[in-house]
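Undergrad: requesting a structural model of the entry that follows:
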Amino acid sequence: MGQGKKGKRKKGGMGYIPYDYESAYRQSIESMNEWFIEQMGRYRNKTLYALKEIKAGDQFEVEIYPQFKNMDEVPEEGRRIVKDNSSAQKNLNDKNARKYLTRLINHNFGESDLWITLTYDDAHLPADGDIGKALKDVRNYIGRINYRRRKRGLKSAKYVYVIEYDEVADIRWHIHIVMDGELDMDTVEACWGQSSRNEVRRTRKDKDGLSGMAHYLVKEKKRIRSERRWNSSKGLKKPGVRVVHSKQPIKGNGSYKQISAYIDEMVKNQNYIQVQMEKWYPNLEFAEAEVRYNNFNYMFYIHARLRRKKE
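TA: Below you'll find the model as predicted:
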């Protein structure tokens, strides 16, 4: 059932399960011919599609996916519970965790904050696999940072950090940190004390905000086995998430239609995705979109990325 004009949902999310829809739909629509797309349409006539809007700083994403009340209706690849903004999900080899952390960085950091890379000299280098020492070193470093900030009347630092190490690939221990830029760079570097070969620089947003830097930070790779692959300061703002089941054809104009009513045209003609996104979000600039499917249930996942228009 579609939403009313105010877009409110029934309490409890109408009983739909929060499955891993991104993993459930992995096959590119590019591999399908037009006839097959036409045939698939009859399987989704009664399917409820949700449209999720995610706002992270200047970046804006739209995810469109089918919803189900029973896990056995979900393609096998997606049969696990994944909740929005799940900060407890720390495994950066998981695509959803990397996606969440990229959004978190875009939402909390911006122009002229700090991008810090800390290294070790031989005298301070943790033993192979000793993630505990590396974590202790970073915690002590943050403690020294916050001590100096308090002395200057500043609040505690806002940050996200990732520890990198790969014995097989011969990658030495090092730490990447995104931090707010209120403390001067010389003091920030001096607080480390484990090496003299470090790098502290100001962040610079491009058309995709800080996504390029964030993608480097969270790139998929072999990591030390640990419960926490990334850590952050308390109080970071979570990206804004809103889920609806119906939208007007043009923002502020026309009767509300269920999201499923837009799916066929988006799948048949991917240029229509941009056209429709620009009608729904006229104040944003369209960047890119993709369509994926699963032949388990002949349904689709659509992801679009937009951004704030340049002034």
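
Undergrad: for the rest of this, base every contact and every neighbour count on C-alpha atoms.
TA: Fine.

Undergrad: list the contacts for residue 179?
TA: 109, 113, 114, 115, 116, 157, 158, 159, 160 (C-alpha atoms under 8 Å, 6 or more residues apart in numbering).

Undergrad: excluding chain neighbours, what is closest to the first one?
TA: When the adjacent residues along the chain are set aside, residue 109 lies closest to residue 180, with 6.7 Å between them (C-alpha to C-alpha, 6 or more residues apart in numbering).

Undergrad: about what we covered before: among the contacts of residue 179, which one sits closest to residue 262?
TA: Looking at the contacts of residue 179 and their distance to residue 262, the nearest is residue 109, at 34.6 Å (C-alpha to C-alpha).

Undergrad: list the contacts of the closest one.
TA: Contacts of residue 109 were listed using C-alpha under 8 Å, 6+ apart, and they are 178, 179, 180, 210.

Undergrad: in strands only, show me those.
TA: Counting by DSSP state E, the part of the contacts of residue 109 found in strands is 178, 179.

Undergrad: between the contacts of residue 109, which is nearest residue 272?
TA: When the contacts of residue 109 are compared for distance to residue 272, the smallest value, 27.9 Å, is given by residue 210; criterion: C-alpha to C-alpha.

Undergrad: just say helix, strand or coil for the closest residue to the closest one other than its chain neighbours.
TA: Of all residues beyond its chain neighbours, the one nearest residue 210 is residue 106 (5.6 Å), with distances taken as C-alpha to C-alpha, 6+ apart. Residue 106 falls in the helix class when you classify it by DSSP: H, G, I helix; E, B strand; the rest coil.

Undergrad: and for comparison, fold this next one:
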Amino acid sequence: MIPKSFIREKKIYCGSFLEVEIYRVYDVTKKGRKEKKQKSSLKMIQANEKNAKKKLRRKIAANFDRGDYVVHLTYAPEFLPDSPEEAEKILTNYIRRINNRRKKEGLPKMKYIAVTEWKEKDGGKIYRLHHHVIMDGALCRDTIEELWTAPRRKGEKVRPSLGYVNVNRLQPSETGFTDLANYLTKGIPNKRRWRASQGLKEPVVKKSDYRWSGKKLNQMAALVDVHTEWEKLYPEYWYSKATTKLDEMRGWMISIVMRKKESDVRNAKNRHTGDIARIERICSGKSCKRTKR
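TA: As a prediction, this is how the structure comes out:
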């Protein structure tokens, strides 16, 4: 006997972006336990990577926007940590220095998502260890770069730089931060470490069951590229992208990405500084003043 089913609309609100997933759900609330189908190792890895990319993309969009930064931190050979654990301690000290500087300038603690990434040679030797940090744009770029330093050694007047620092403005595309999330989650899942500041917003998820019929789902699957049809259904948003997948059991599954109409991504303001994001911030005060390390 085929169990009853219904169409679920799942809306995920991520800052200026809305993701919608529409798919069939079967009611399997029966007595007894259903035998679980074990996925292969490869399929599990692929599913984990897909979910990691999706989770990170939504987390970034819910908390960051144009005017914020993505910072890439590398190590000079003489400062290269021996292990990911040592690198995490160095990153912790770096974040502490940033927050100390922000406190002096009357700014709240930094909002961030940080990824530590590395590779291993045969024998388990660590190489290419580096960090990626997505952070809010309240502090000046120069200061962010200058604080990536090692402790001052005997005879040195300034703290030496730990390595190369690249600070870029976040650049969401029409689909949000998909490319950035893919980049930060590339490779084998256990070859990176994640951390984030406290108090970051979670994407808001709302589910609606029975709003869609099977007939309507099939109709919209055929109109997946017709942006006007989706903008009628979600009038507060512009259509960005939609994809479909045909499942043997559940039929059509639709995924849509949309962006809020009131947020002009070409002219969005930095929520921290009030500046237009496409114009490089002209900093004043101590945050842009080059000081001794």
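
Undergrad: so what's whatever residue of the first structure lines up with residue 18 of the second structure up against?
TA: Using TM-score structural alignment as the criterion, the counterpart of residue 18 of the second structure in the first structure is residue 60. Taking C-alpha under 8 Å, 6+ apart as the definition of contact, the neighbours of residue 60 of the first structure are 53, 54, 305, 306, 307, 308.

Undergrad: keep only these that stay in contact in the second structure.
TA: Cross-checking those against the second structure gives 53, 54, 305, 306, 307, 308 as conserved contacts, using both residues aligned by TM-score structural alignment, their matches' C-alpha atoms under 8 Å.

Undergrad: need the residues you listed in JSON lines with distance to residue 39 of the first structure, neighbour count and secondary structure, can you?
TA: As requested, those are arranged in JSON lines below (distance: C-alpha to C-alpha, whole Å; neighbours: other C-alpha atoms under 10 Å; DSSP: H, G, I helix; E, B strand; the rest coil):
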{"residue": "53", "distance to residue 39 of the first structure": "29", "neighbour count": "18", "secondary structure": "strand"}
{"residue": "54", "distance to residue 39 of the first structure": "32", "neighbour count": "19", "secondary structure": "strand"}
{"residue": "305", "distance to residue 39 of the first structure": "28", "neighbour count": "21", "secondary structure": "strand"}
{"residue": "306", "distance to residue 39 of the first structure": "31", "neighbour count": "23", "secondary structure": "strand"}
{"residue": "307", "distance to residue 39 of the first structure": "34", "neighbour count": "20", "secondary structure": "strand"}
{"residue": "308", "distance to residue 39 of the first structure": "37", "neighbour count": "16", "secondary structure": "strand"}
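
Undergrad: quick one: which of these is nearest to residue 245 of the first structure?
TA: Distance ranking of those against residue 245 of the first structure, using C-alpha to C-alpha, places residue 53 first at 11.3 Å.

Undergrad: quick one: contacts for the closest one?
TA: Residues counted as contacts of residue 53 of the first structure (C-alpha under 8 Å, 6+ apart) are 60, 61, 62, 63, 240, 241, 242, 243.

Undergrad: so the closest residue in space to the fourth one that isn't next to it in sequence is in which element?
TA: Think residue 63 of the first structure. In this structure, residue 63 of the first structure finds its nearest non-sequential neighbour in residue 303, 4.6 Å apart by C-alpha to C-alpha, 6+ apart. Mapping residue 303 of the first structure onto the secondary structure by DSSP states H and E places it in strand 299-308.

Undergrad: with residue 110 of the second structure instead?
TA: Using DSSP H and E, residue 110 of the second structure sits in no helix or strand.

Undergrad: contact partners for it?
TA: Taking C-alpha under 8 Å, 6+ apart as the definition, contacts of residue 110 of the second structure comprise 98, 99, 102, 135, 136, 197.

Undergrad: need the max-distance pair from the residues you listed.
TA: Maximum pairwise distance in the contacts of residue 110 of the second structure, criterion C-alpha to C-alpha, is 14.7 Å, between 102 and 197.

Undergrad: and those two? Which one has more around it.
TA: Neighbours of residue 102 of the second structure and residue 197, each counted by other C-alpha atoms under 10 Å, are more numerous for residue 102; the result is 17 against 13.

Undergrad: corresponding residue for that one in the first structure?
TA: Using TM-score structural alignment to pair residues, one finds that residue 102 of the second structure aligns to residue 149 in the first structure.

Undergrad: distance of that match from residue 182 of the first structure?
TA: Using C-alpha to C-alpha, to the nearest Å, we find residue 149 of the first structure at a distance of 8 Å from residue 182 of the first structure.

Undergrad: now swap in residue 132 of the first structure and tell me
TA: The span separating residue 132 of the first structure from residue 182 of the first structure equals 29 Å under the rule C-alpha to C-alpha.
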